[in-house]
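Trainee: I would like to see how this sequence folds:
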Amino acid sequence: MLDPRSAKDTIAAIATPPGDGGVGIIRISGSRARDIAHAVFCAASPAFDDFEPYRLHYGHIQDPDGVELDDVLCAFMPGPRSYTGEDVAEINCHGGRAVLAAVLQETLRHGARLAERGEFTYRAFMNGRLDLSQAEAVAEMIHAPTRAAMHLAQVKLSGLLGLKIADLRTSLEALRAQMAVAVDFPEEELECLSPEELIQTVNAVRKEIKLLLCAVDRTRAWREGALVVLAGRVNAGKSSLMNGLLGRNRAIVTDQPGTTRDYLEETLNLDGLAVRLADTAGIRATDDAVEAAGLAKGRELMDQADLVVVLCDGTTPPDDEILATARDLDPKKTLAVLNKTDLPGFSLAHGEPFAELGLRTAGVSAKTGQGLPQLCAMIREQVLHGAGQPDTDVIAPNARQAAMLAEADAELAGLAEDALAQVPYDLLSVRLETACNALASITGEIAPADVLNSIFDSFCIGK
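Mentor: Predicted coordinates:
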């Protein structure tokens, strides 16, 4: 848990992902960053006497016995013009685990403390380099599953959400000031805000909030990816279809019914849309407890899915059980696929019962790959529901930010109703203050310690 009192410590951590790589970075931040960098770094140039800011210096790191640990490049960035707003040093090493651990140990030996999760970004927030919405966007950039998700995070990292929230708060704070005048000087002949003007301003702010909330739903699939579940009878070809969509053999395929007893999940990129593809156990009556548990999990996944692909053997009409399964699903979130176009007896006419349920249908051969590109396009289109590619400046709040926006909107809706009912301004101001505080929590101007810790604890240690 982050403690603001520890912000005076100089911290260090490995800032690159674990594992072997060409380059690994040790980041040091705090008032002693320069001193610690000097203590561990031996410059190759005899003319070196101090770090020139924002410039890479070549040299090596050695242990207390004078044994060279690694050739490195070292840079120093004085605060406040650094990521954290403090003095920062970065040591670029070779990316092996042992190398990075040894160099990090040297920085700790010279007085740095191992950073906690998200502590570098936490310090950037505390030092005014980022607002809280930008800090969250850093984590969203790191975890973005696709380029579209990366773009949505970058929009917030640029500060557009913070600016939008500031504009909304400015409008509401102006109302608060006018209300304060009315409350403090009720008998004075001062120009006061009428209930009609109050409601007009409140509704204008609510309109902007609703646009932000609409963007949450519209971009959710881009930001978080979509869950697509493959469902159908045993031996309909679900596992073969999963392998075909992935382009590799992930699921076991045999002629034996019930091979898939649990569910398998893999990630698929459909032209920039991240899809979690789940292959579920085949639908059938069974006395096997393990298979029954798999079927129950499959039904649970279908309830959660953004899209259910109901797969059938296209050489015969669908049976009552699979039609009953399809009938229980939302047509907007269901796609019927007839498999085995490569076999005699296949007919798209076998999909007519699904069409009568309002489902779109497609024909494929999981074995030969026929129709798979068209199926991918249909899955992508149906998951996005016409959302299209994210706009260049769309602001898409995350779940926490959306909750705060919804709270502010609810208070403003109540405020408008109370104003129509001629509730006194001193009571109206309480709702207005609550709405302002909800908006302020988005950018971190008002943020309890437990909220900050929950946000920054989700970061990796080196960020």
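Trainee: CA only for contacts and neighbour counts going forward, please
Mentor: Noted.
Trainee: pretty sure residue 336 sits in a helix.
Mentor: No. Residue 336 is assigned strand when assessed by DSSP: H, G, I helix; E, B strand; the rest coil, not a helix.
Trainee: contacting residues around it?
Mentor: Residue 336 makes contact with 309, 310, 311, 312, 351, 354, 359, 360, 361, 362 under the criterion CA atoms under 8 Å, 6 or more residues apart in numbering.
Trainee: inside strands: which ones of those residues?
Mentor: Among the contacts of residue 336, the members falling in strands (DSSP state E) are 309, 310, 311, 312, 360, 361, 362.
Trainee: of all those, which two lie farthest apart?
Mentor: Maximum pairwise distance in the ones in strands among the contacts of residue 336, criterion CA to CA, is 13.4 Å, between 312 and 360.
Trainee: which of those two has more residues huddled nearby?
Mentor: Between residue 312 and residue 360, residue 312 has the larger neighbour count (other CA atoms under 10 Å), namely 27 against 18.
Trainee: list the contacts for that one?
Mentor: By CA under 8 Å, 6+ apart, residue 312 lies in contact with 232, 233, 236, 237, 318, 336, 337, 338, 339.
Trainee: change it to 7 Å
Mentor: Each residue near residue 312 by CA atoms under 7 Å, 6 or more residues apart in numbering is listed here: 232, 233, 236, 318, 337, 338, 339.
Trainee: could you dump those to JSON lines with secondary structure?
Mentor: Putting these into JSON lines (three-state DSSP) gives the following:
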{"residue": "232", "secondary structure": "strand"}
{"residue": "233", "secondary structure": "strand"}
{"residue": "236", "secondary structure": "coil"}
{"residue": "318", "secondary structure": "coil"}
{"residue": "337", "secondary structure": "strand"}
{"residue": "338", "secondary structure": "strand"}
{"residue": "339", "secondary structure": "strand"}
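Trainee: and for comparison, fold this next one:
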Amino acid sequence: MADTIAAIATPLGEGGVGVVRVSGPDSLSIMKIIYRECPDEVIPRHVYYGHAVDNEGIVIDDMVSIYMKAPHTFTGDDVVEFQAHGSNVSLRLILRSAITAGARIADPGEFTKNAFLNGRLDLSQAEAVIDLIKAKSEKPLSIASDQLNGSLGQEIASIRNNIKDVLAQMAVNIDFPDEDIEQVSYDEFLAELMKQQGRLGNLIKSAEFGKLAREGIKLALVGRTNVGKSSLMNGLLGEDRAIVTNIPGTTRDTIEESATIGGYPIVIVDTAGIRDTDDLIEQIGIEKSKNEINIADLVIMVIDGNRDLEDEDFEIAHHIEGKKVLLVVNKEDLGINIPKREIEKIKSILSCNSMLYTTVKTIEGIGKVRDAIEDIFAEGFFKSEGGNIVTNERHKDALVRASESLVQGIELLDMHEPLEIVEIEVHDAFQILGEIIGETASEEILDTVFSKFCLGK
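Mentor: Sure thing, here's the model as predicted:
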């Protein structure tokens, strides 16, 4: 018989309400022991108010108790939740009472693991739970919510089913070559496998953006000193985080802060102005700036539209050449005095089509920059045929491996190699895709997945 597990399901710290969750076959009997006013007959999904007591009958706290009967629960087992005041002491004592009454402490992620093992979730849905908990802004939350509802698992299952049909027909061709059974031609096999390969390619392509959506988009603000980088950062953050003066070299080190733009988590790095200097501390800051530029997903180069460009501007442009760049011509309110040919020269160095004129000290000016950032990343936004965005590195790795096996099978078919050889590669793709939804996941994969969960979930 399965164990009955228990854990505190709410974060540590003081709060209005805290929850101790119990799941397993002994959940109801534990409720009757801990909950002093528990009736003889407990109606599932009814809320009961009373007092939690320890094994000596001493009252711990006021609480409400809810019993949910299997299989219609998150874990698929009987579940009881004790909702008390959000005191760490109170919750620990209630948990201790549950352990004394027959439960054991749950392992990290064990509630969700049981939901997977009991068929309540596929593995991609289980992983979406942790993504939902860790979401930093609206878009990652929305993506995780879709995956928790089964959208990714359904698309993977659909591709696997189509591959399984191909494998079944290959088996017929291999085992009954001379029988009066309809055979499928190599061209038909090719057409179907190429279709499924295209679907895998779309999922892999979505992962390029999915990682940014999940982990955050890193923006590096660059430009020579005193062009408005710090003002731009403060405007994007909505607070005065960077010091703004008209003294060159005020920002002597990189400053990193988080924000949200268009629903996506953004990490903004205000770099030290890149210039020749004898100041040792400023030199260190400039080197750090160059490192931040190298790892940025988007570089925003700010130039002063009120003054002629200098050699330093072009040196900076050459340094960020090849990066995704938004060129911001600042101080529009003072008048744009840069010759158009110089701006075109900068754009040519950057291979940059994204440029705007603005004043970053105004709300309207900051709004223009935010809109431009959104537009740039909207261009890279890609969904699969099933409307999914792959955000999980494990999923991407499995998709790439499955795709490689399917490509091998397609190439073998194209060379008219025997189906017995082709079938090996196609079957590998089928098996690898099963790792994503848990159909063929090893115990090692499951342990790795659920070890990332917090206690109580």
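Trainee: what's the TM-score here?
Mentor: Scored against TM-score structural alignment, normalised by the length of structure 2, the superposed chains reach a TM-score of 0.89; 452 aligned residues with a CA RMSD of 2.8 Å.
Trainee: residue 144 of structure 1 pairs with which position in structure 2?
Mentor: Correspondence of residue 144 of structure 1 to structure 2, assessed by TM-score structural alignment: residue 135.
Trainee: what's the answer for residue 304 of structure 1, then?
Mentor: Residue pairing (TM-score structural alignment): residue 304 of structure 1 is matched to residue 295 of structure 2.
Trainee: kindly report the same for residue 417 of structure 1.
Mentor: In structure 2, residue 417 of structure 1 lines up with residue 411, judged by TM-score structural alignment.
Trainee: for that match, pull up the helix or strand it's in.
Mentor: Using DSSP states H and E, residue 411 of structure 2 sits within helix 393-414.
Trainee: so how far is that helix from its chain's centroid?
Mentor: Its chain's C-alpha centre and that of helix 393-414 of structure 2 lie 23 Å apart, by CA atoms, centre = their mean, to the nearest Å.
Trainee: next one: stretch 50-61 of structure 1
Mentor: Put simply, stretch 50-61 of structure 1 sits 36 Å off its chain's centre (CA atoms, centre = their mean).
Trainee: please enumerate the helices of the stretch 151-300 of structure 2.
Mentor: Assigned helices in the stretch 151-300 of structure 2, in chain order: 151-175, 186-215, 229-237, 280-295 (criterion: DSSP state H, counting those that start in this stretch).
Trainee: ok, average deviation of the second one from structure 1?
Mentor: The reference is to helix 186-215 of structure 2. By mean CA distance after the TM-score superposition for structure 1, the fitted helix 186-215 of structure 2 averages 2.5 Å away from its aligned residues in structure 1.
Trainee: ranges for the helices of the stretch 51-200 of structure 1?
Mentor: For the stretch 51-200 of structure 1, helices defined by DSSP H, counting those that start in this stretch occupy the ranges 97-109, 119-126, 132-143, 147-157, 160-184, 195-224.
Trainee: residue in structure 2 paired with residue 407 of structure 1?
Mentor: Aligning on TM-score structural alignment places residue 407 of structure 1 opposite residue 401 in structure 2.
Trainee: how about residue 28 of structure 1?
Mentor: Checking TM-score structural alignment: residue 28 of structure 1 goes with residue 22.
Trainee: name the SS class of that match, please.
Mentor: Using three-state DSSP, the structure places residue 22 of structure 2 in strand.
Trainee: next, count neighbours for it.
Mentor: Residue 22 of structure 2 has 33 neighbours, counted by other CA under 10 Å.
Trainee: my read: it touches residue 78, true?
Mentor: No. Taking contacts as CA atoms under 7 Å, residue 22 of structure 2 lies outside contact range of residue 78: 8.3 Å.
Trainee: of the helices of the stretch 151-300 of structure 2, which is nearest residue 362 of structure 2?
Mentor: Closest to residue 362 of structure 2 of the helices of the stretch 151-300 of structure 2, according to CA to CA: helix 229-237, at 8.1 Å.
Trainee: counterpart of that closest one in structure 1, which residues?
Mentor: Taking TM-score structural alignment as the measure, structure 1 aligns residues 238-246 with helix 229-237 of structure 2.
Trainee: tell me the average deviation of the matching stretch from structure 2 after fitting.
Mentor: When structure 2 is superposed, stretch 238-246 of structure 1 averages 2.0 Å from its matched positions, counting by mean CA distance after the TM-score superposition for structure 1.
Trainee: buried ones in that stretch?
Mentor: Under the neighbour-count criterion of 16 or more other CA atoms under 10 Å, stretch 238-246 of structure 1 has 238, 239, 240, 241, 242, 243, 244, 245 buried.
Trainee: strands along the stretch 1-150 of structure 1, start to end?
Mentor: For the stretch 1-150 of structure 1, strands defined by DSSP state E, counting those that start in this stretch occupy the ranges 11-14, 24-29, 41-43, 57-62, 68-77, 88-93, 113-114.
Trainee: can you redo the ones you listed as a markdown table with distance to residue 396 of structure 1?
Mentor: Output for the strands of the stretch 1-150 of structure 1, formatted as a markdown table (distance: least, CA to CA, whole Å):
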| stretch | distance to residue 396 of structure 1 |
| --- | --- |
| strand 11-14 | 31 |
| strand 24-29 | 31 |
| strand 41-43 | 43 |
| strand 57-62 | 40 |
| strand 68-77 | 32 |
| strand 88-93 | 31 |
| strand 113-114 | 34 |
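Trainee: out of those strands, nearest to residue 380 of structure 1?
Mentor: Nearest of the strands of the stretch 1-150 of structure 1 to residue 380 of structure 1, taken as CA to CA: strand 24-29 at 37.0 Å.
Trainee: wait, what's in contact with residue 355 of structure 2?
Mentor: Residues in contact with residue 355 of structure 2 (CA under 7 Å, 6+ apart) are 326, 327, 328.
Trainee: that one corresponds to which position in structure 1?
Mentor: Using TM-score structural alignment as the criterion, residue 355 of structure 2 maps onto residue 361 of structure 1.
Trainee: about what we covered before: among the contacts of residue 312 of structure 1, which recur in structure 2?
Mentor: Retained in structure 2 (both residues aligned by TM-score structural alignment, their matches' CA atoms under 7 Å) from the contacts of residue 312 of structure 1: 232, 236, 337, 338, 339.
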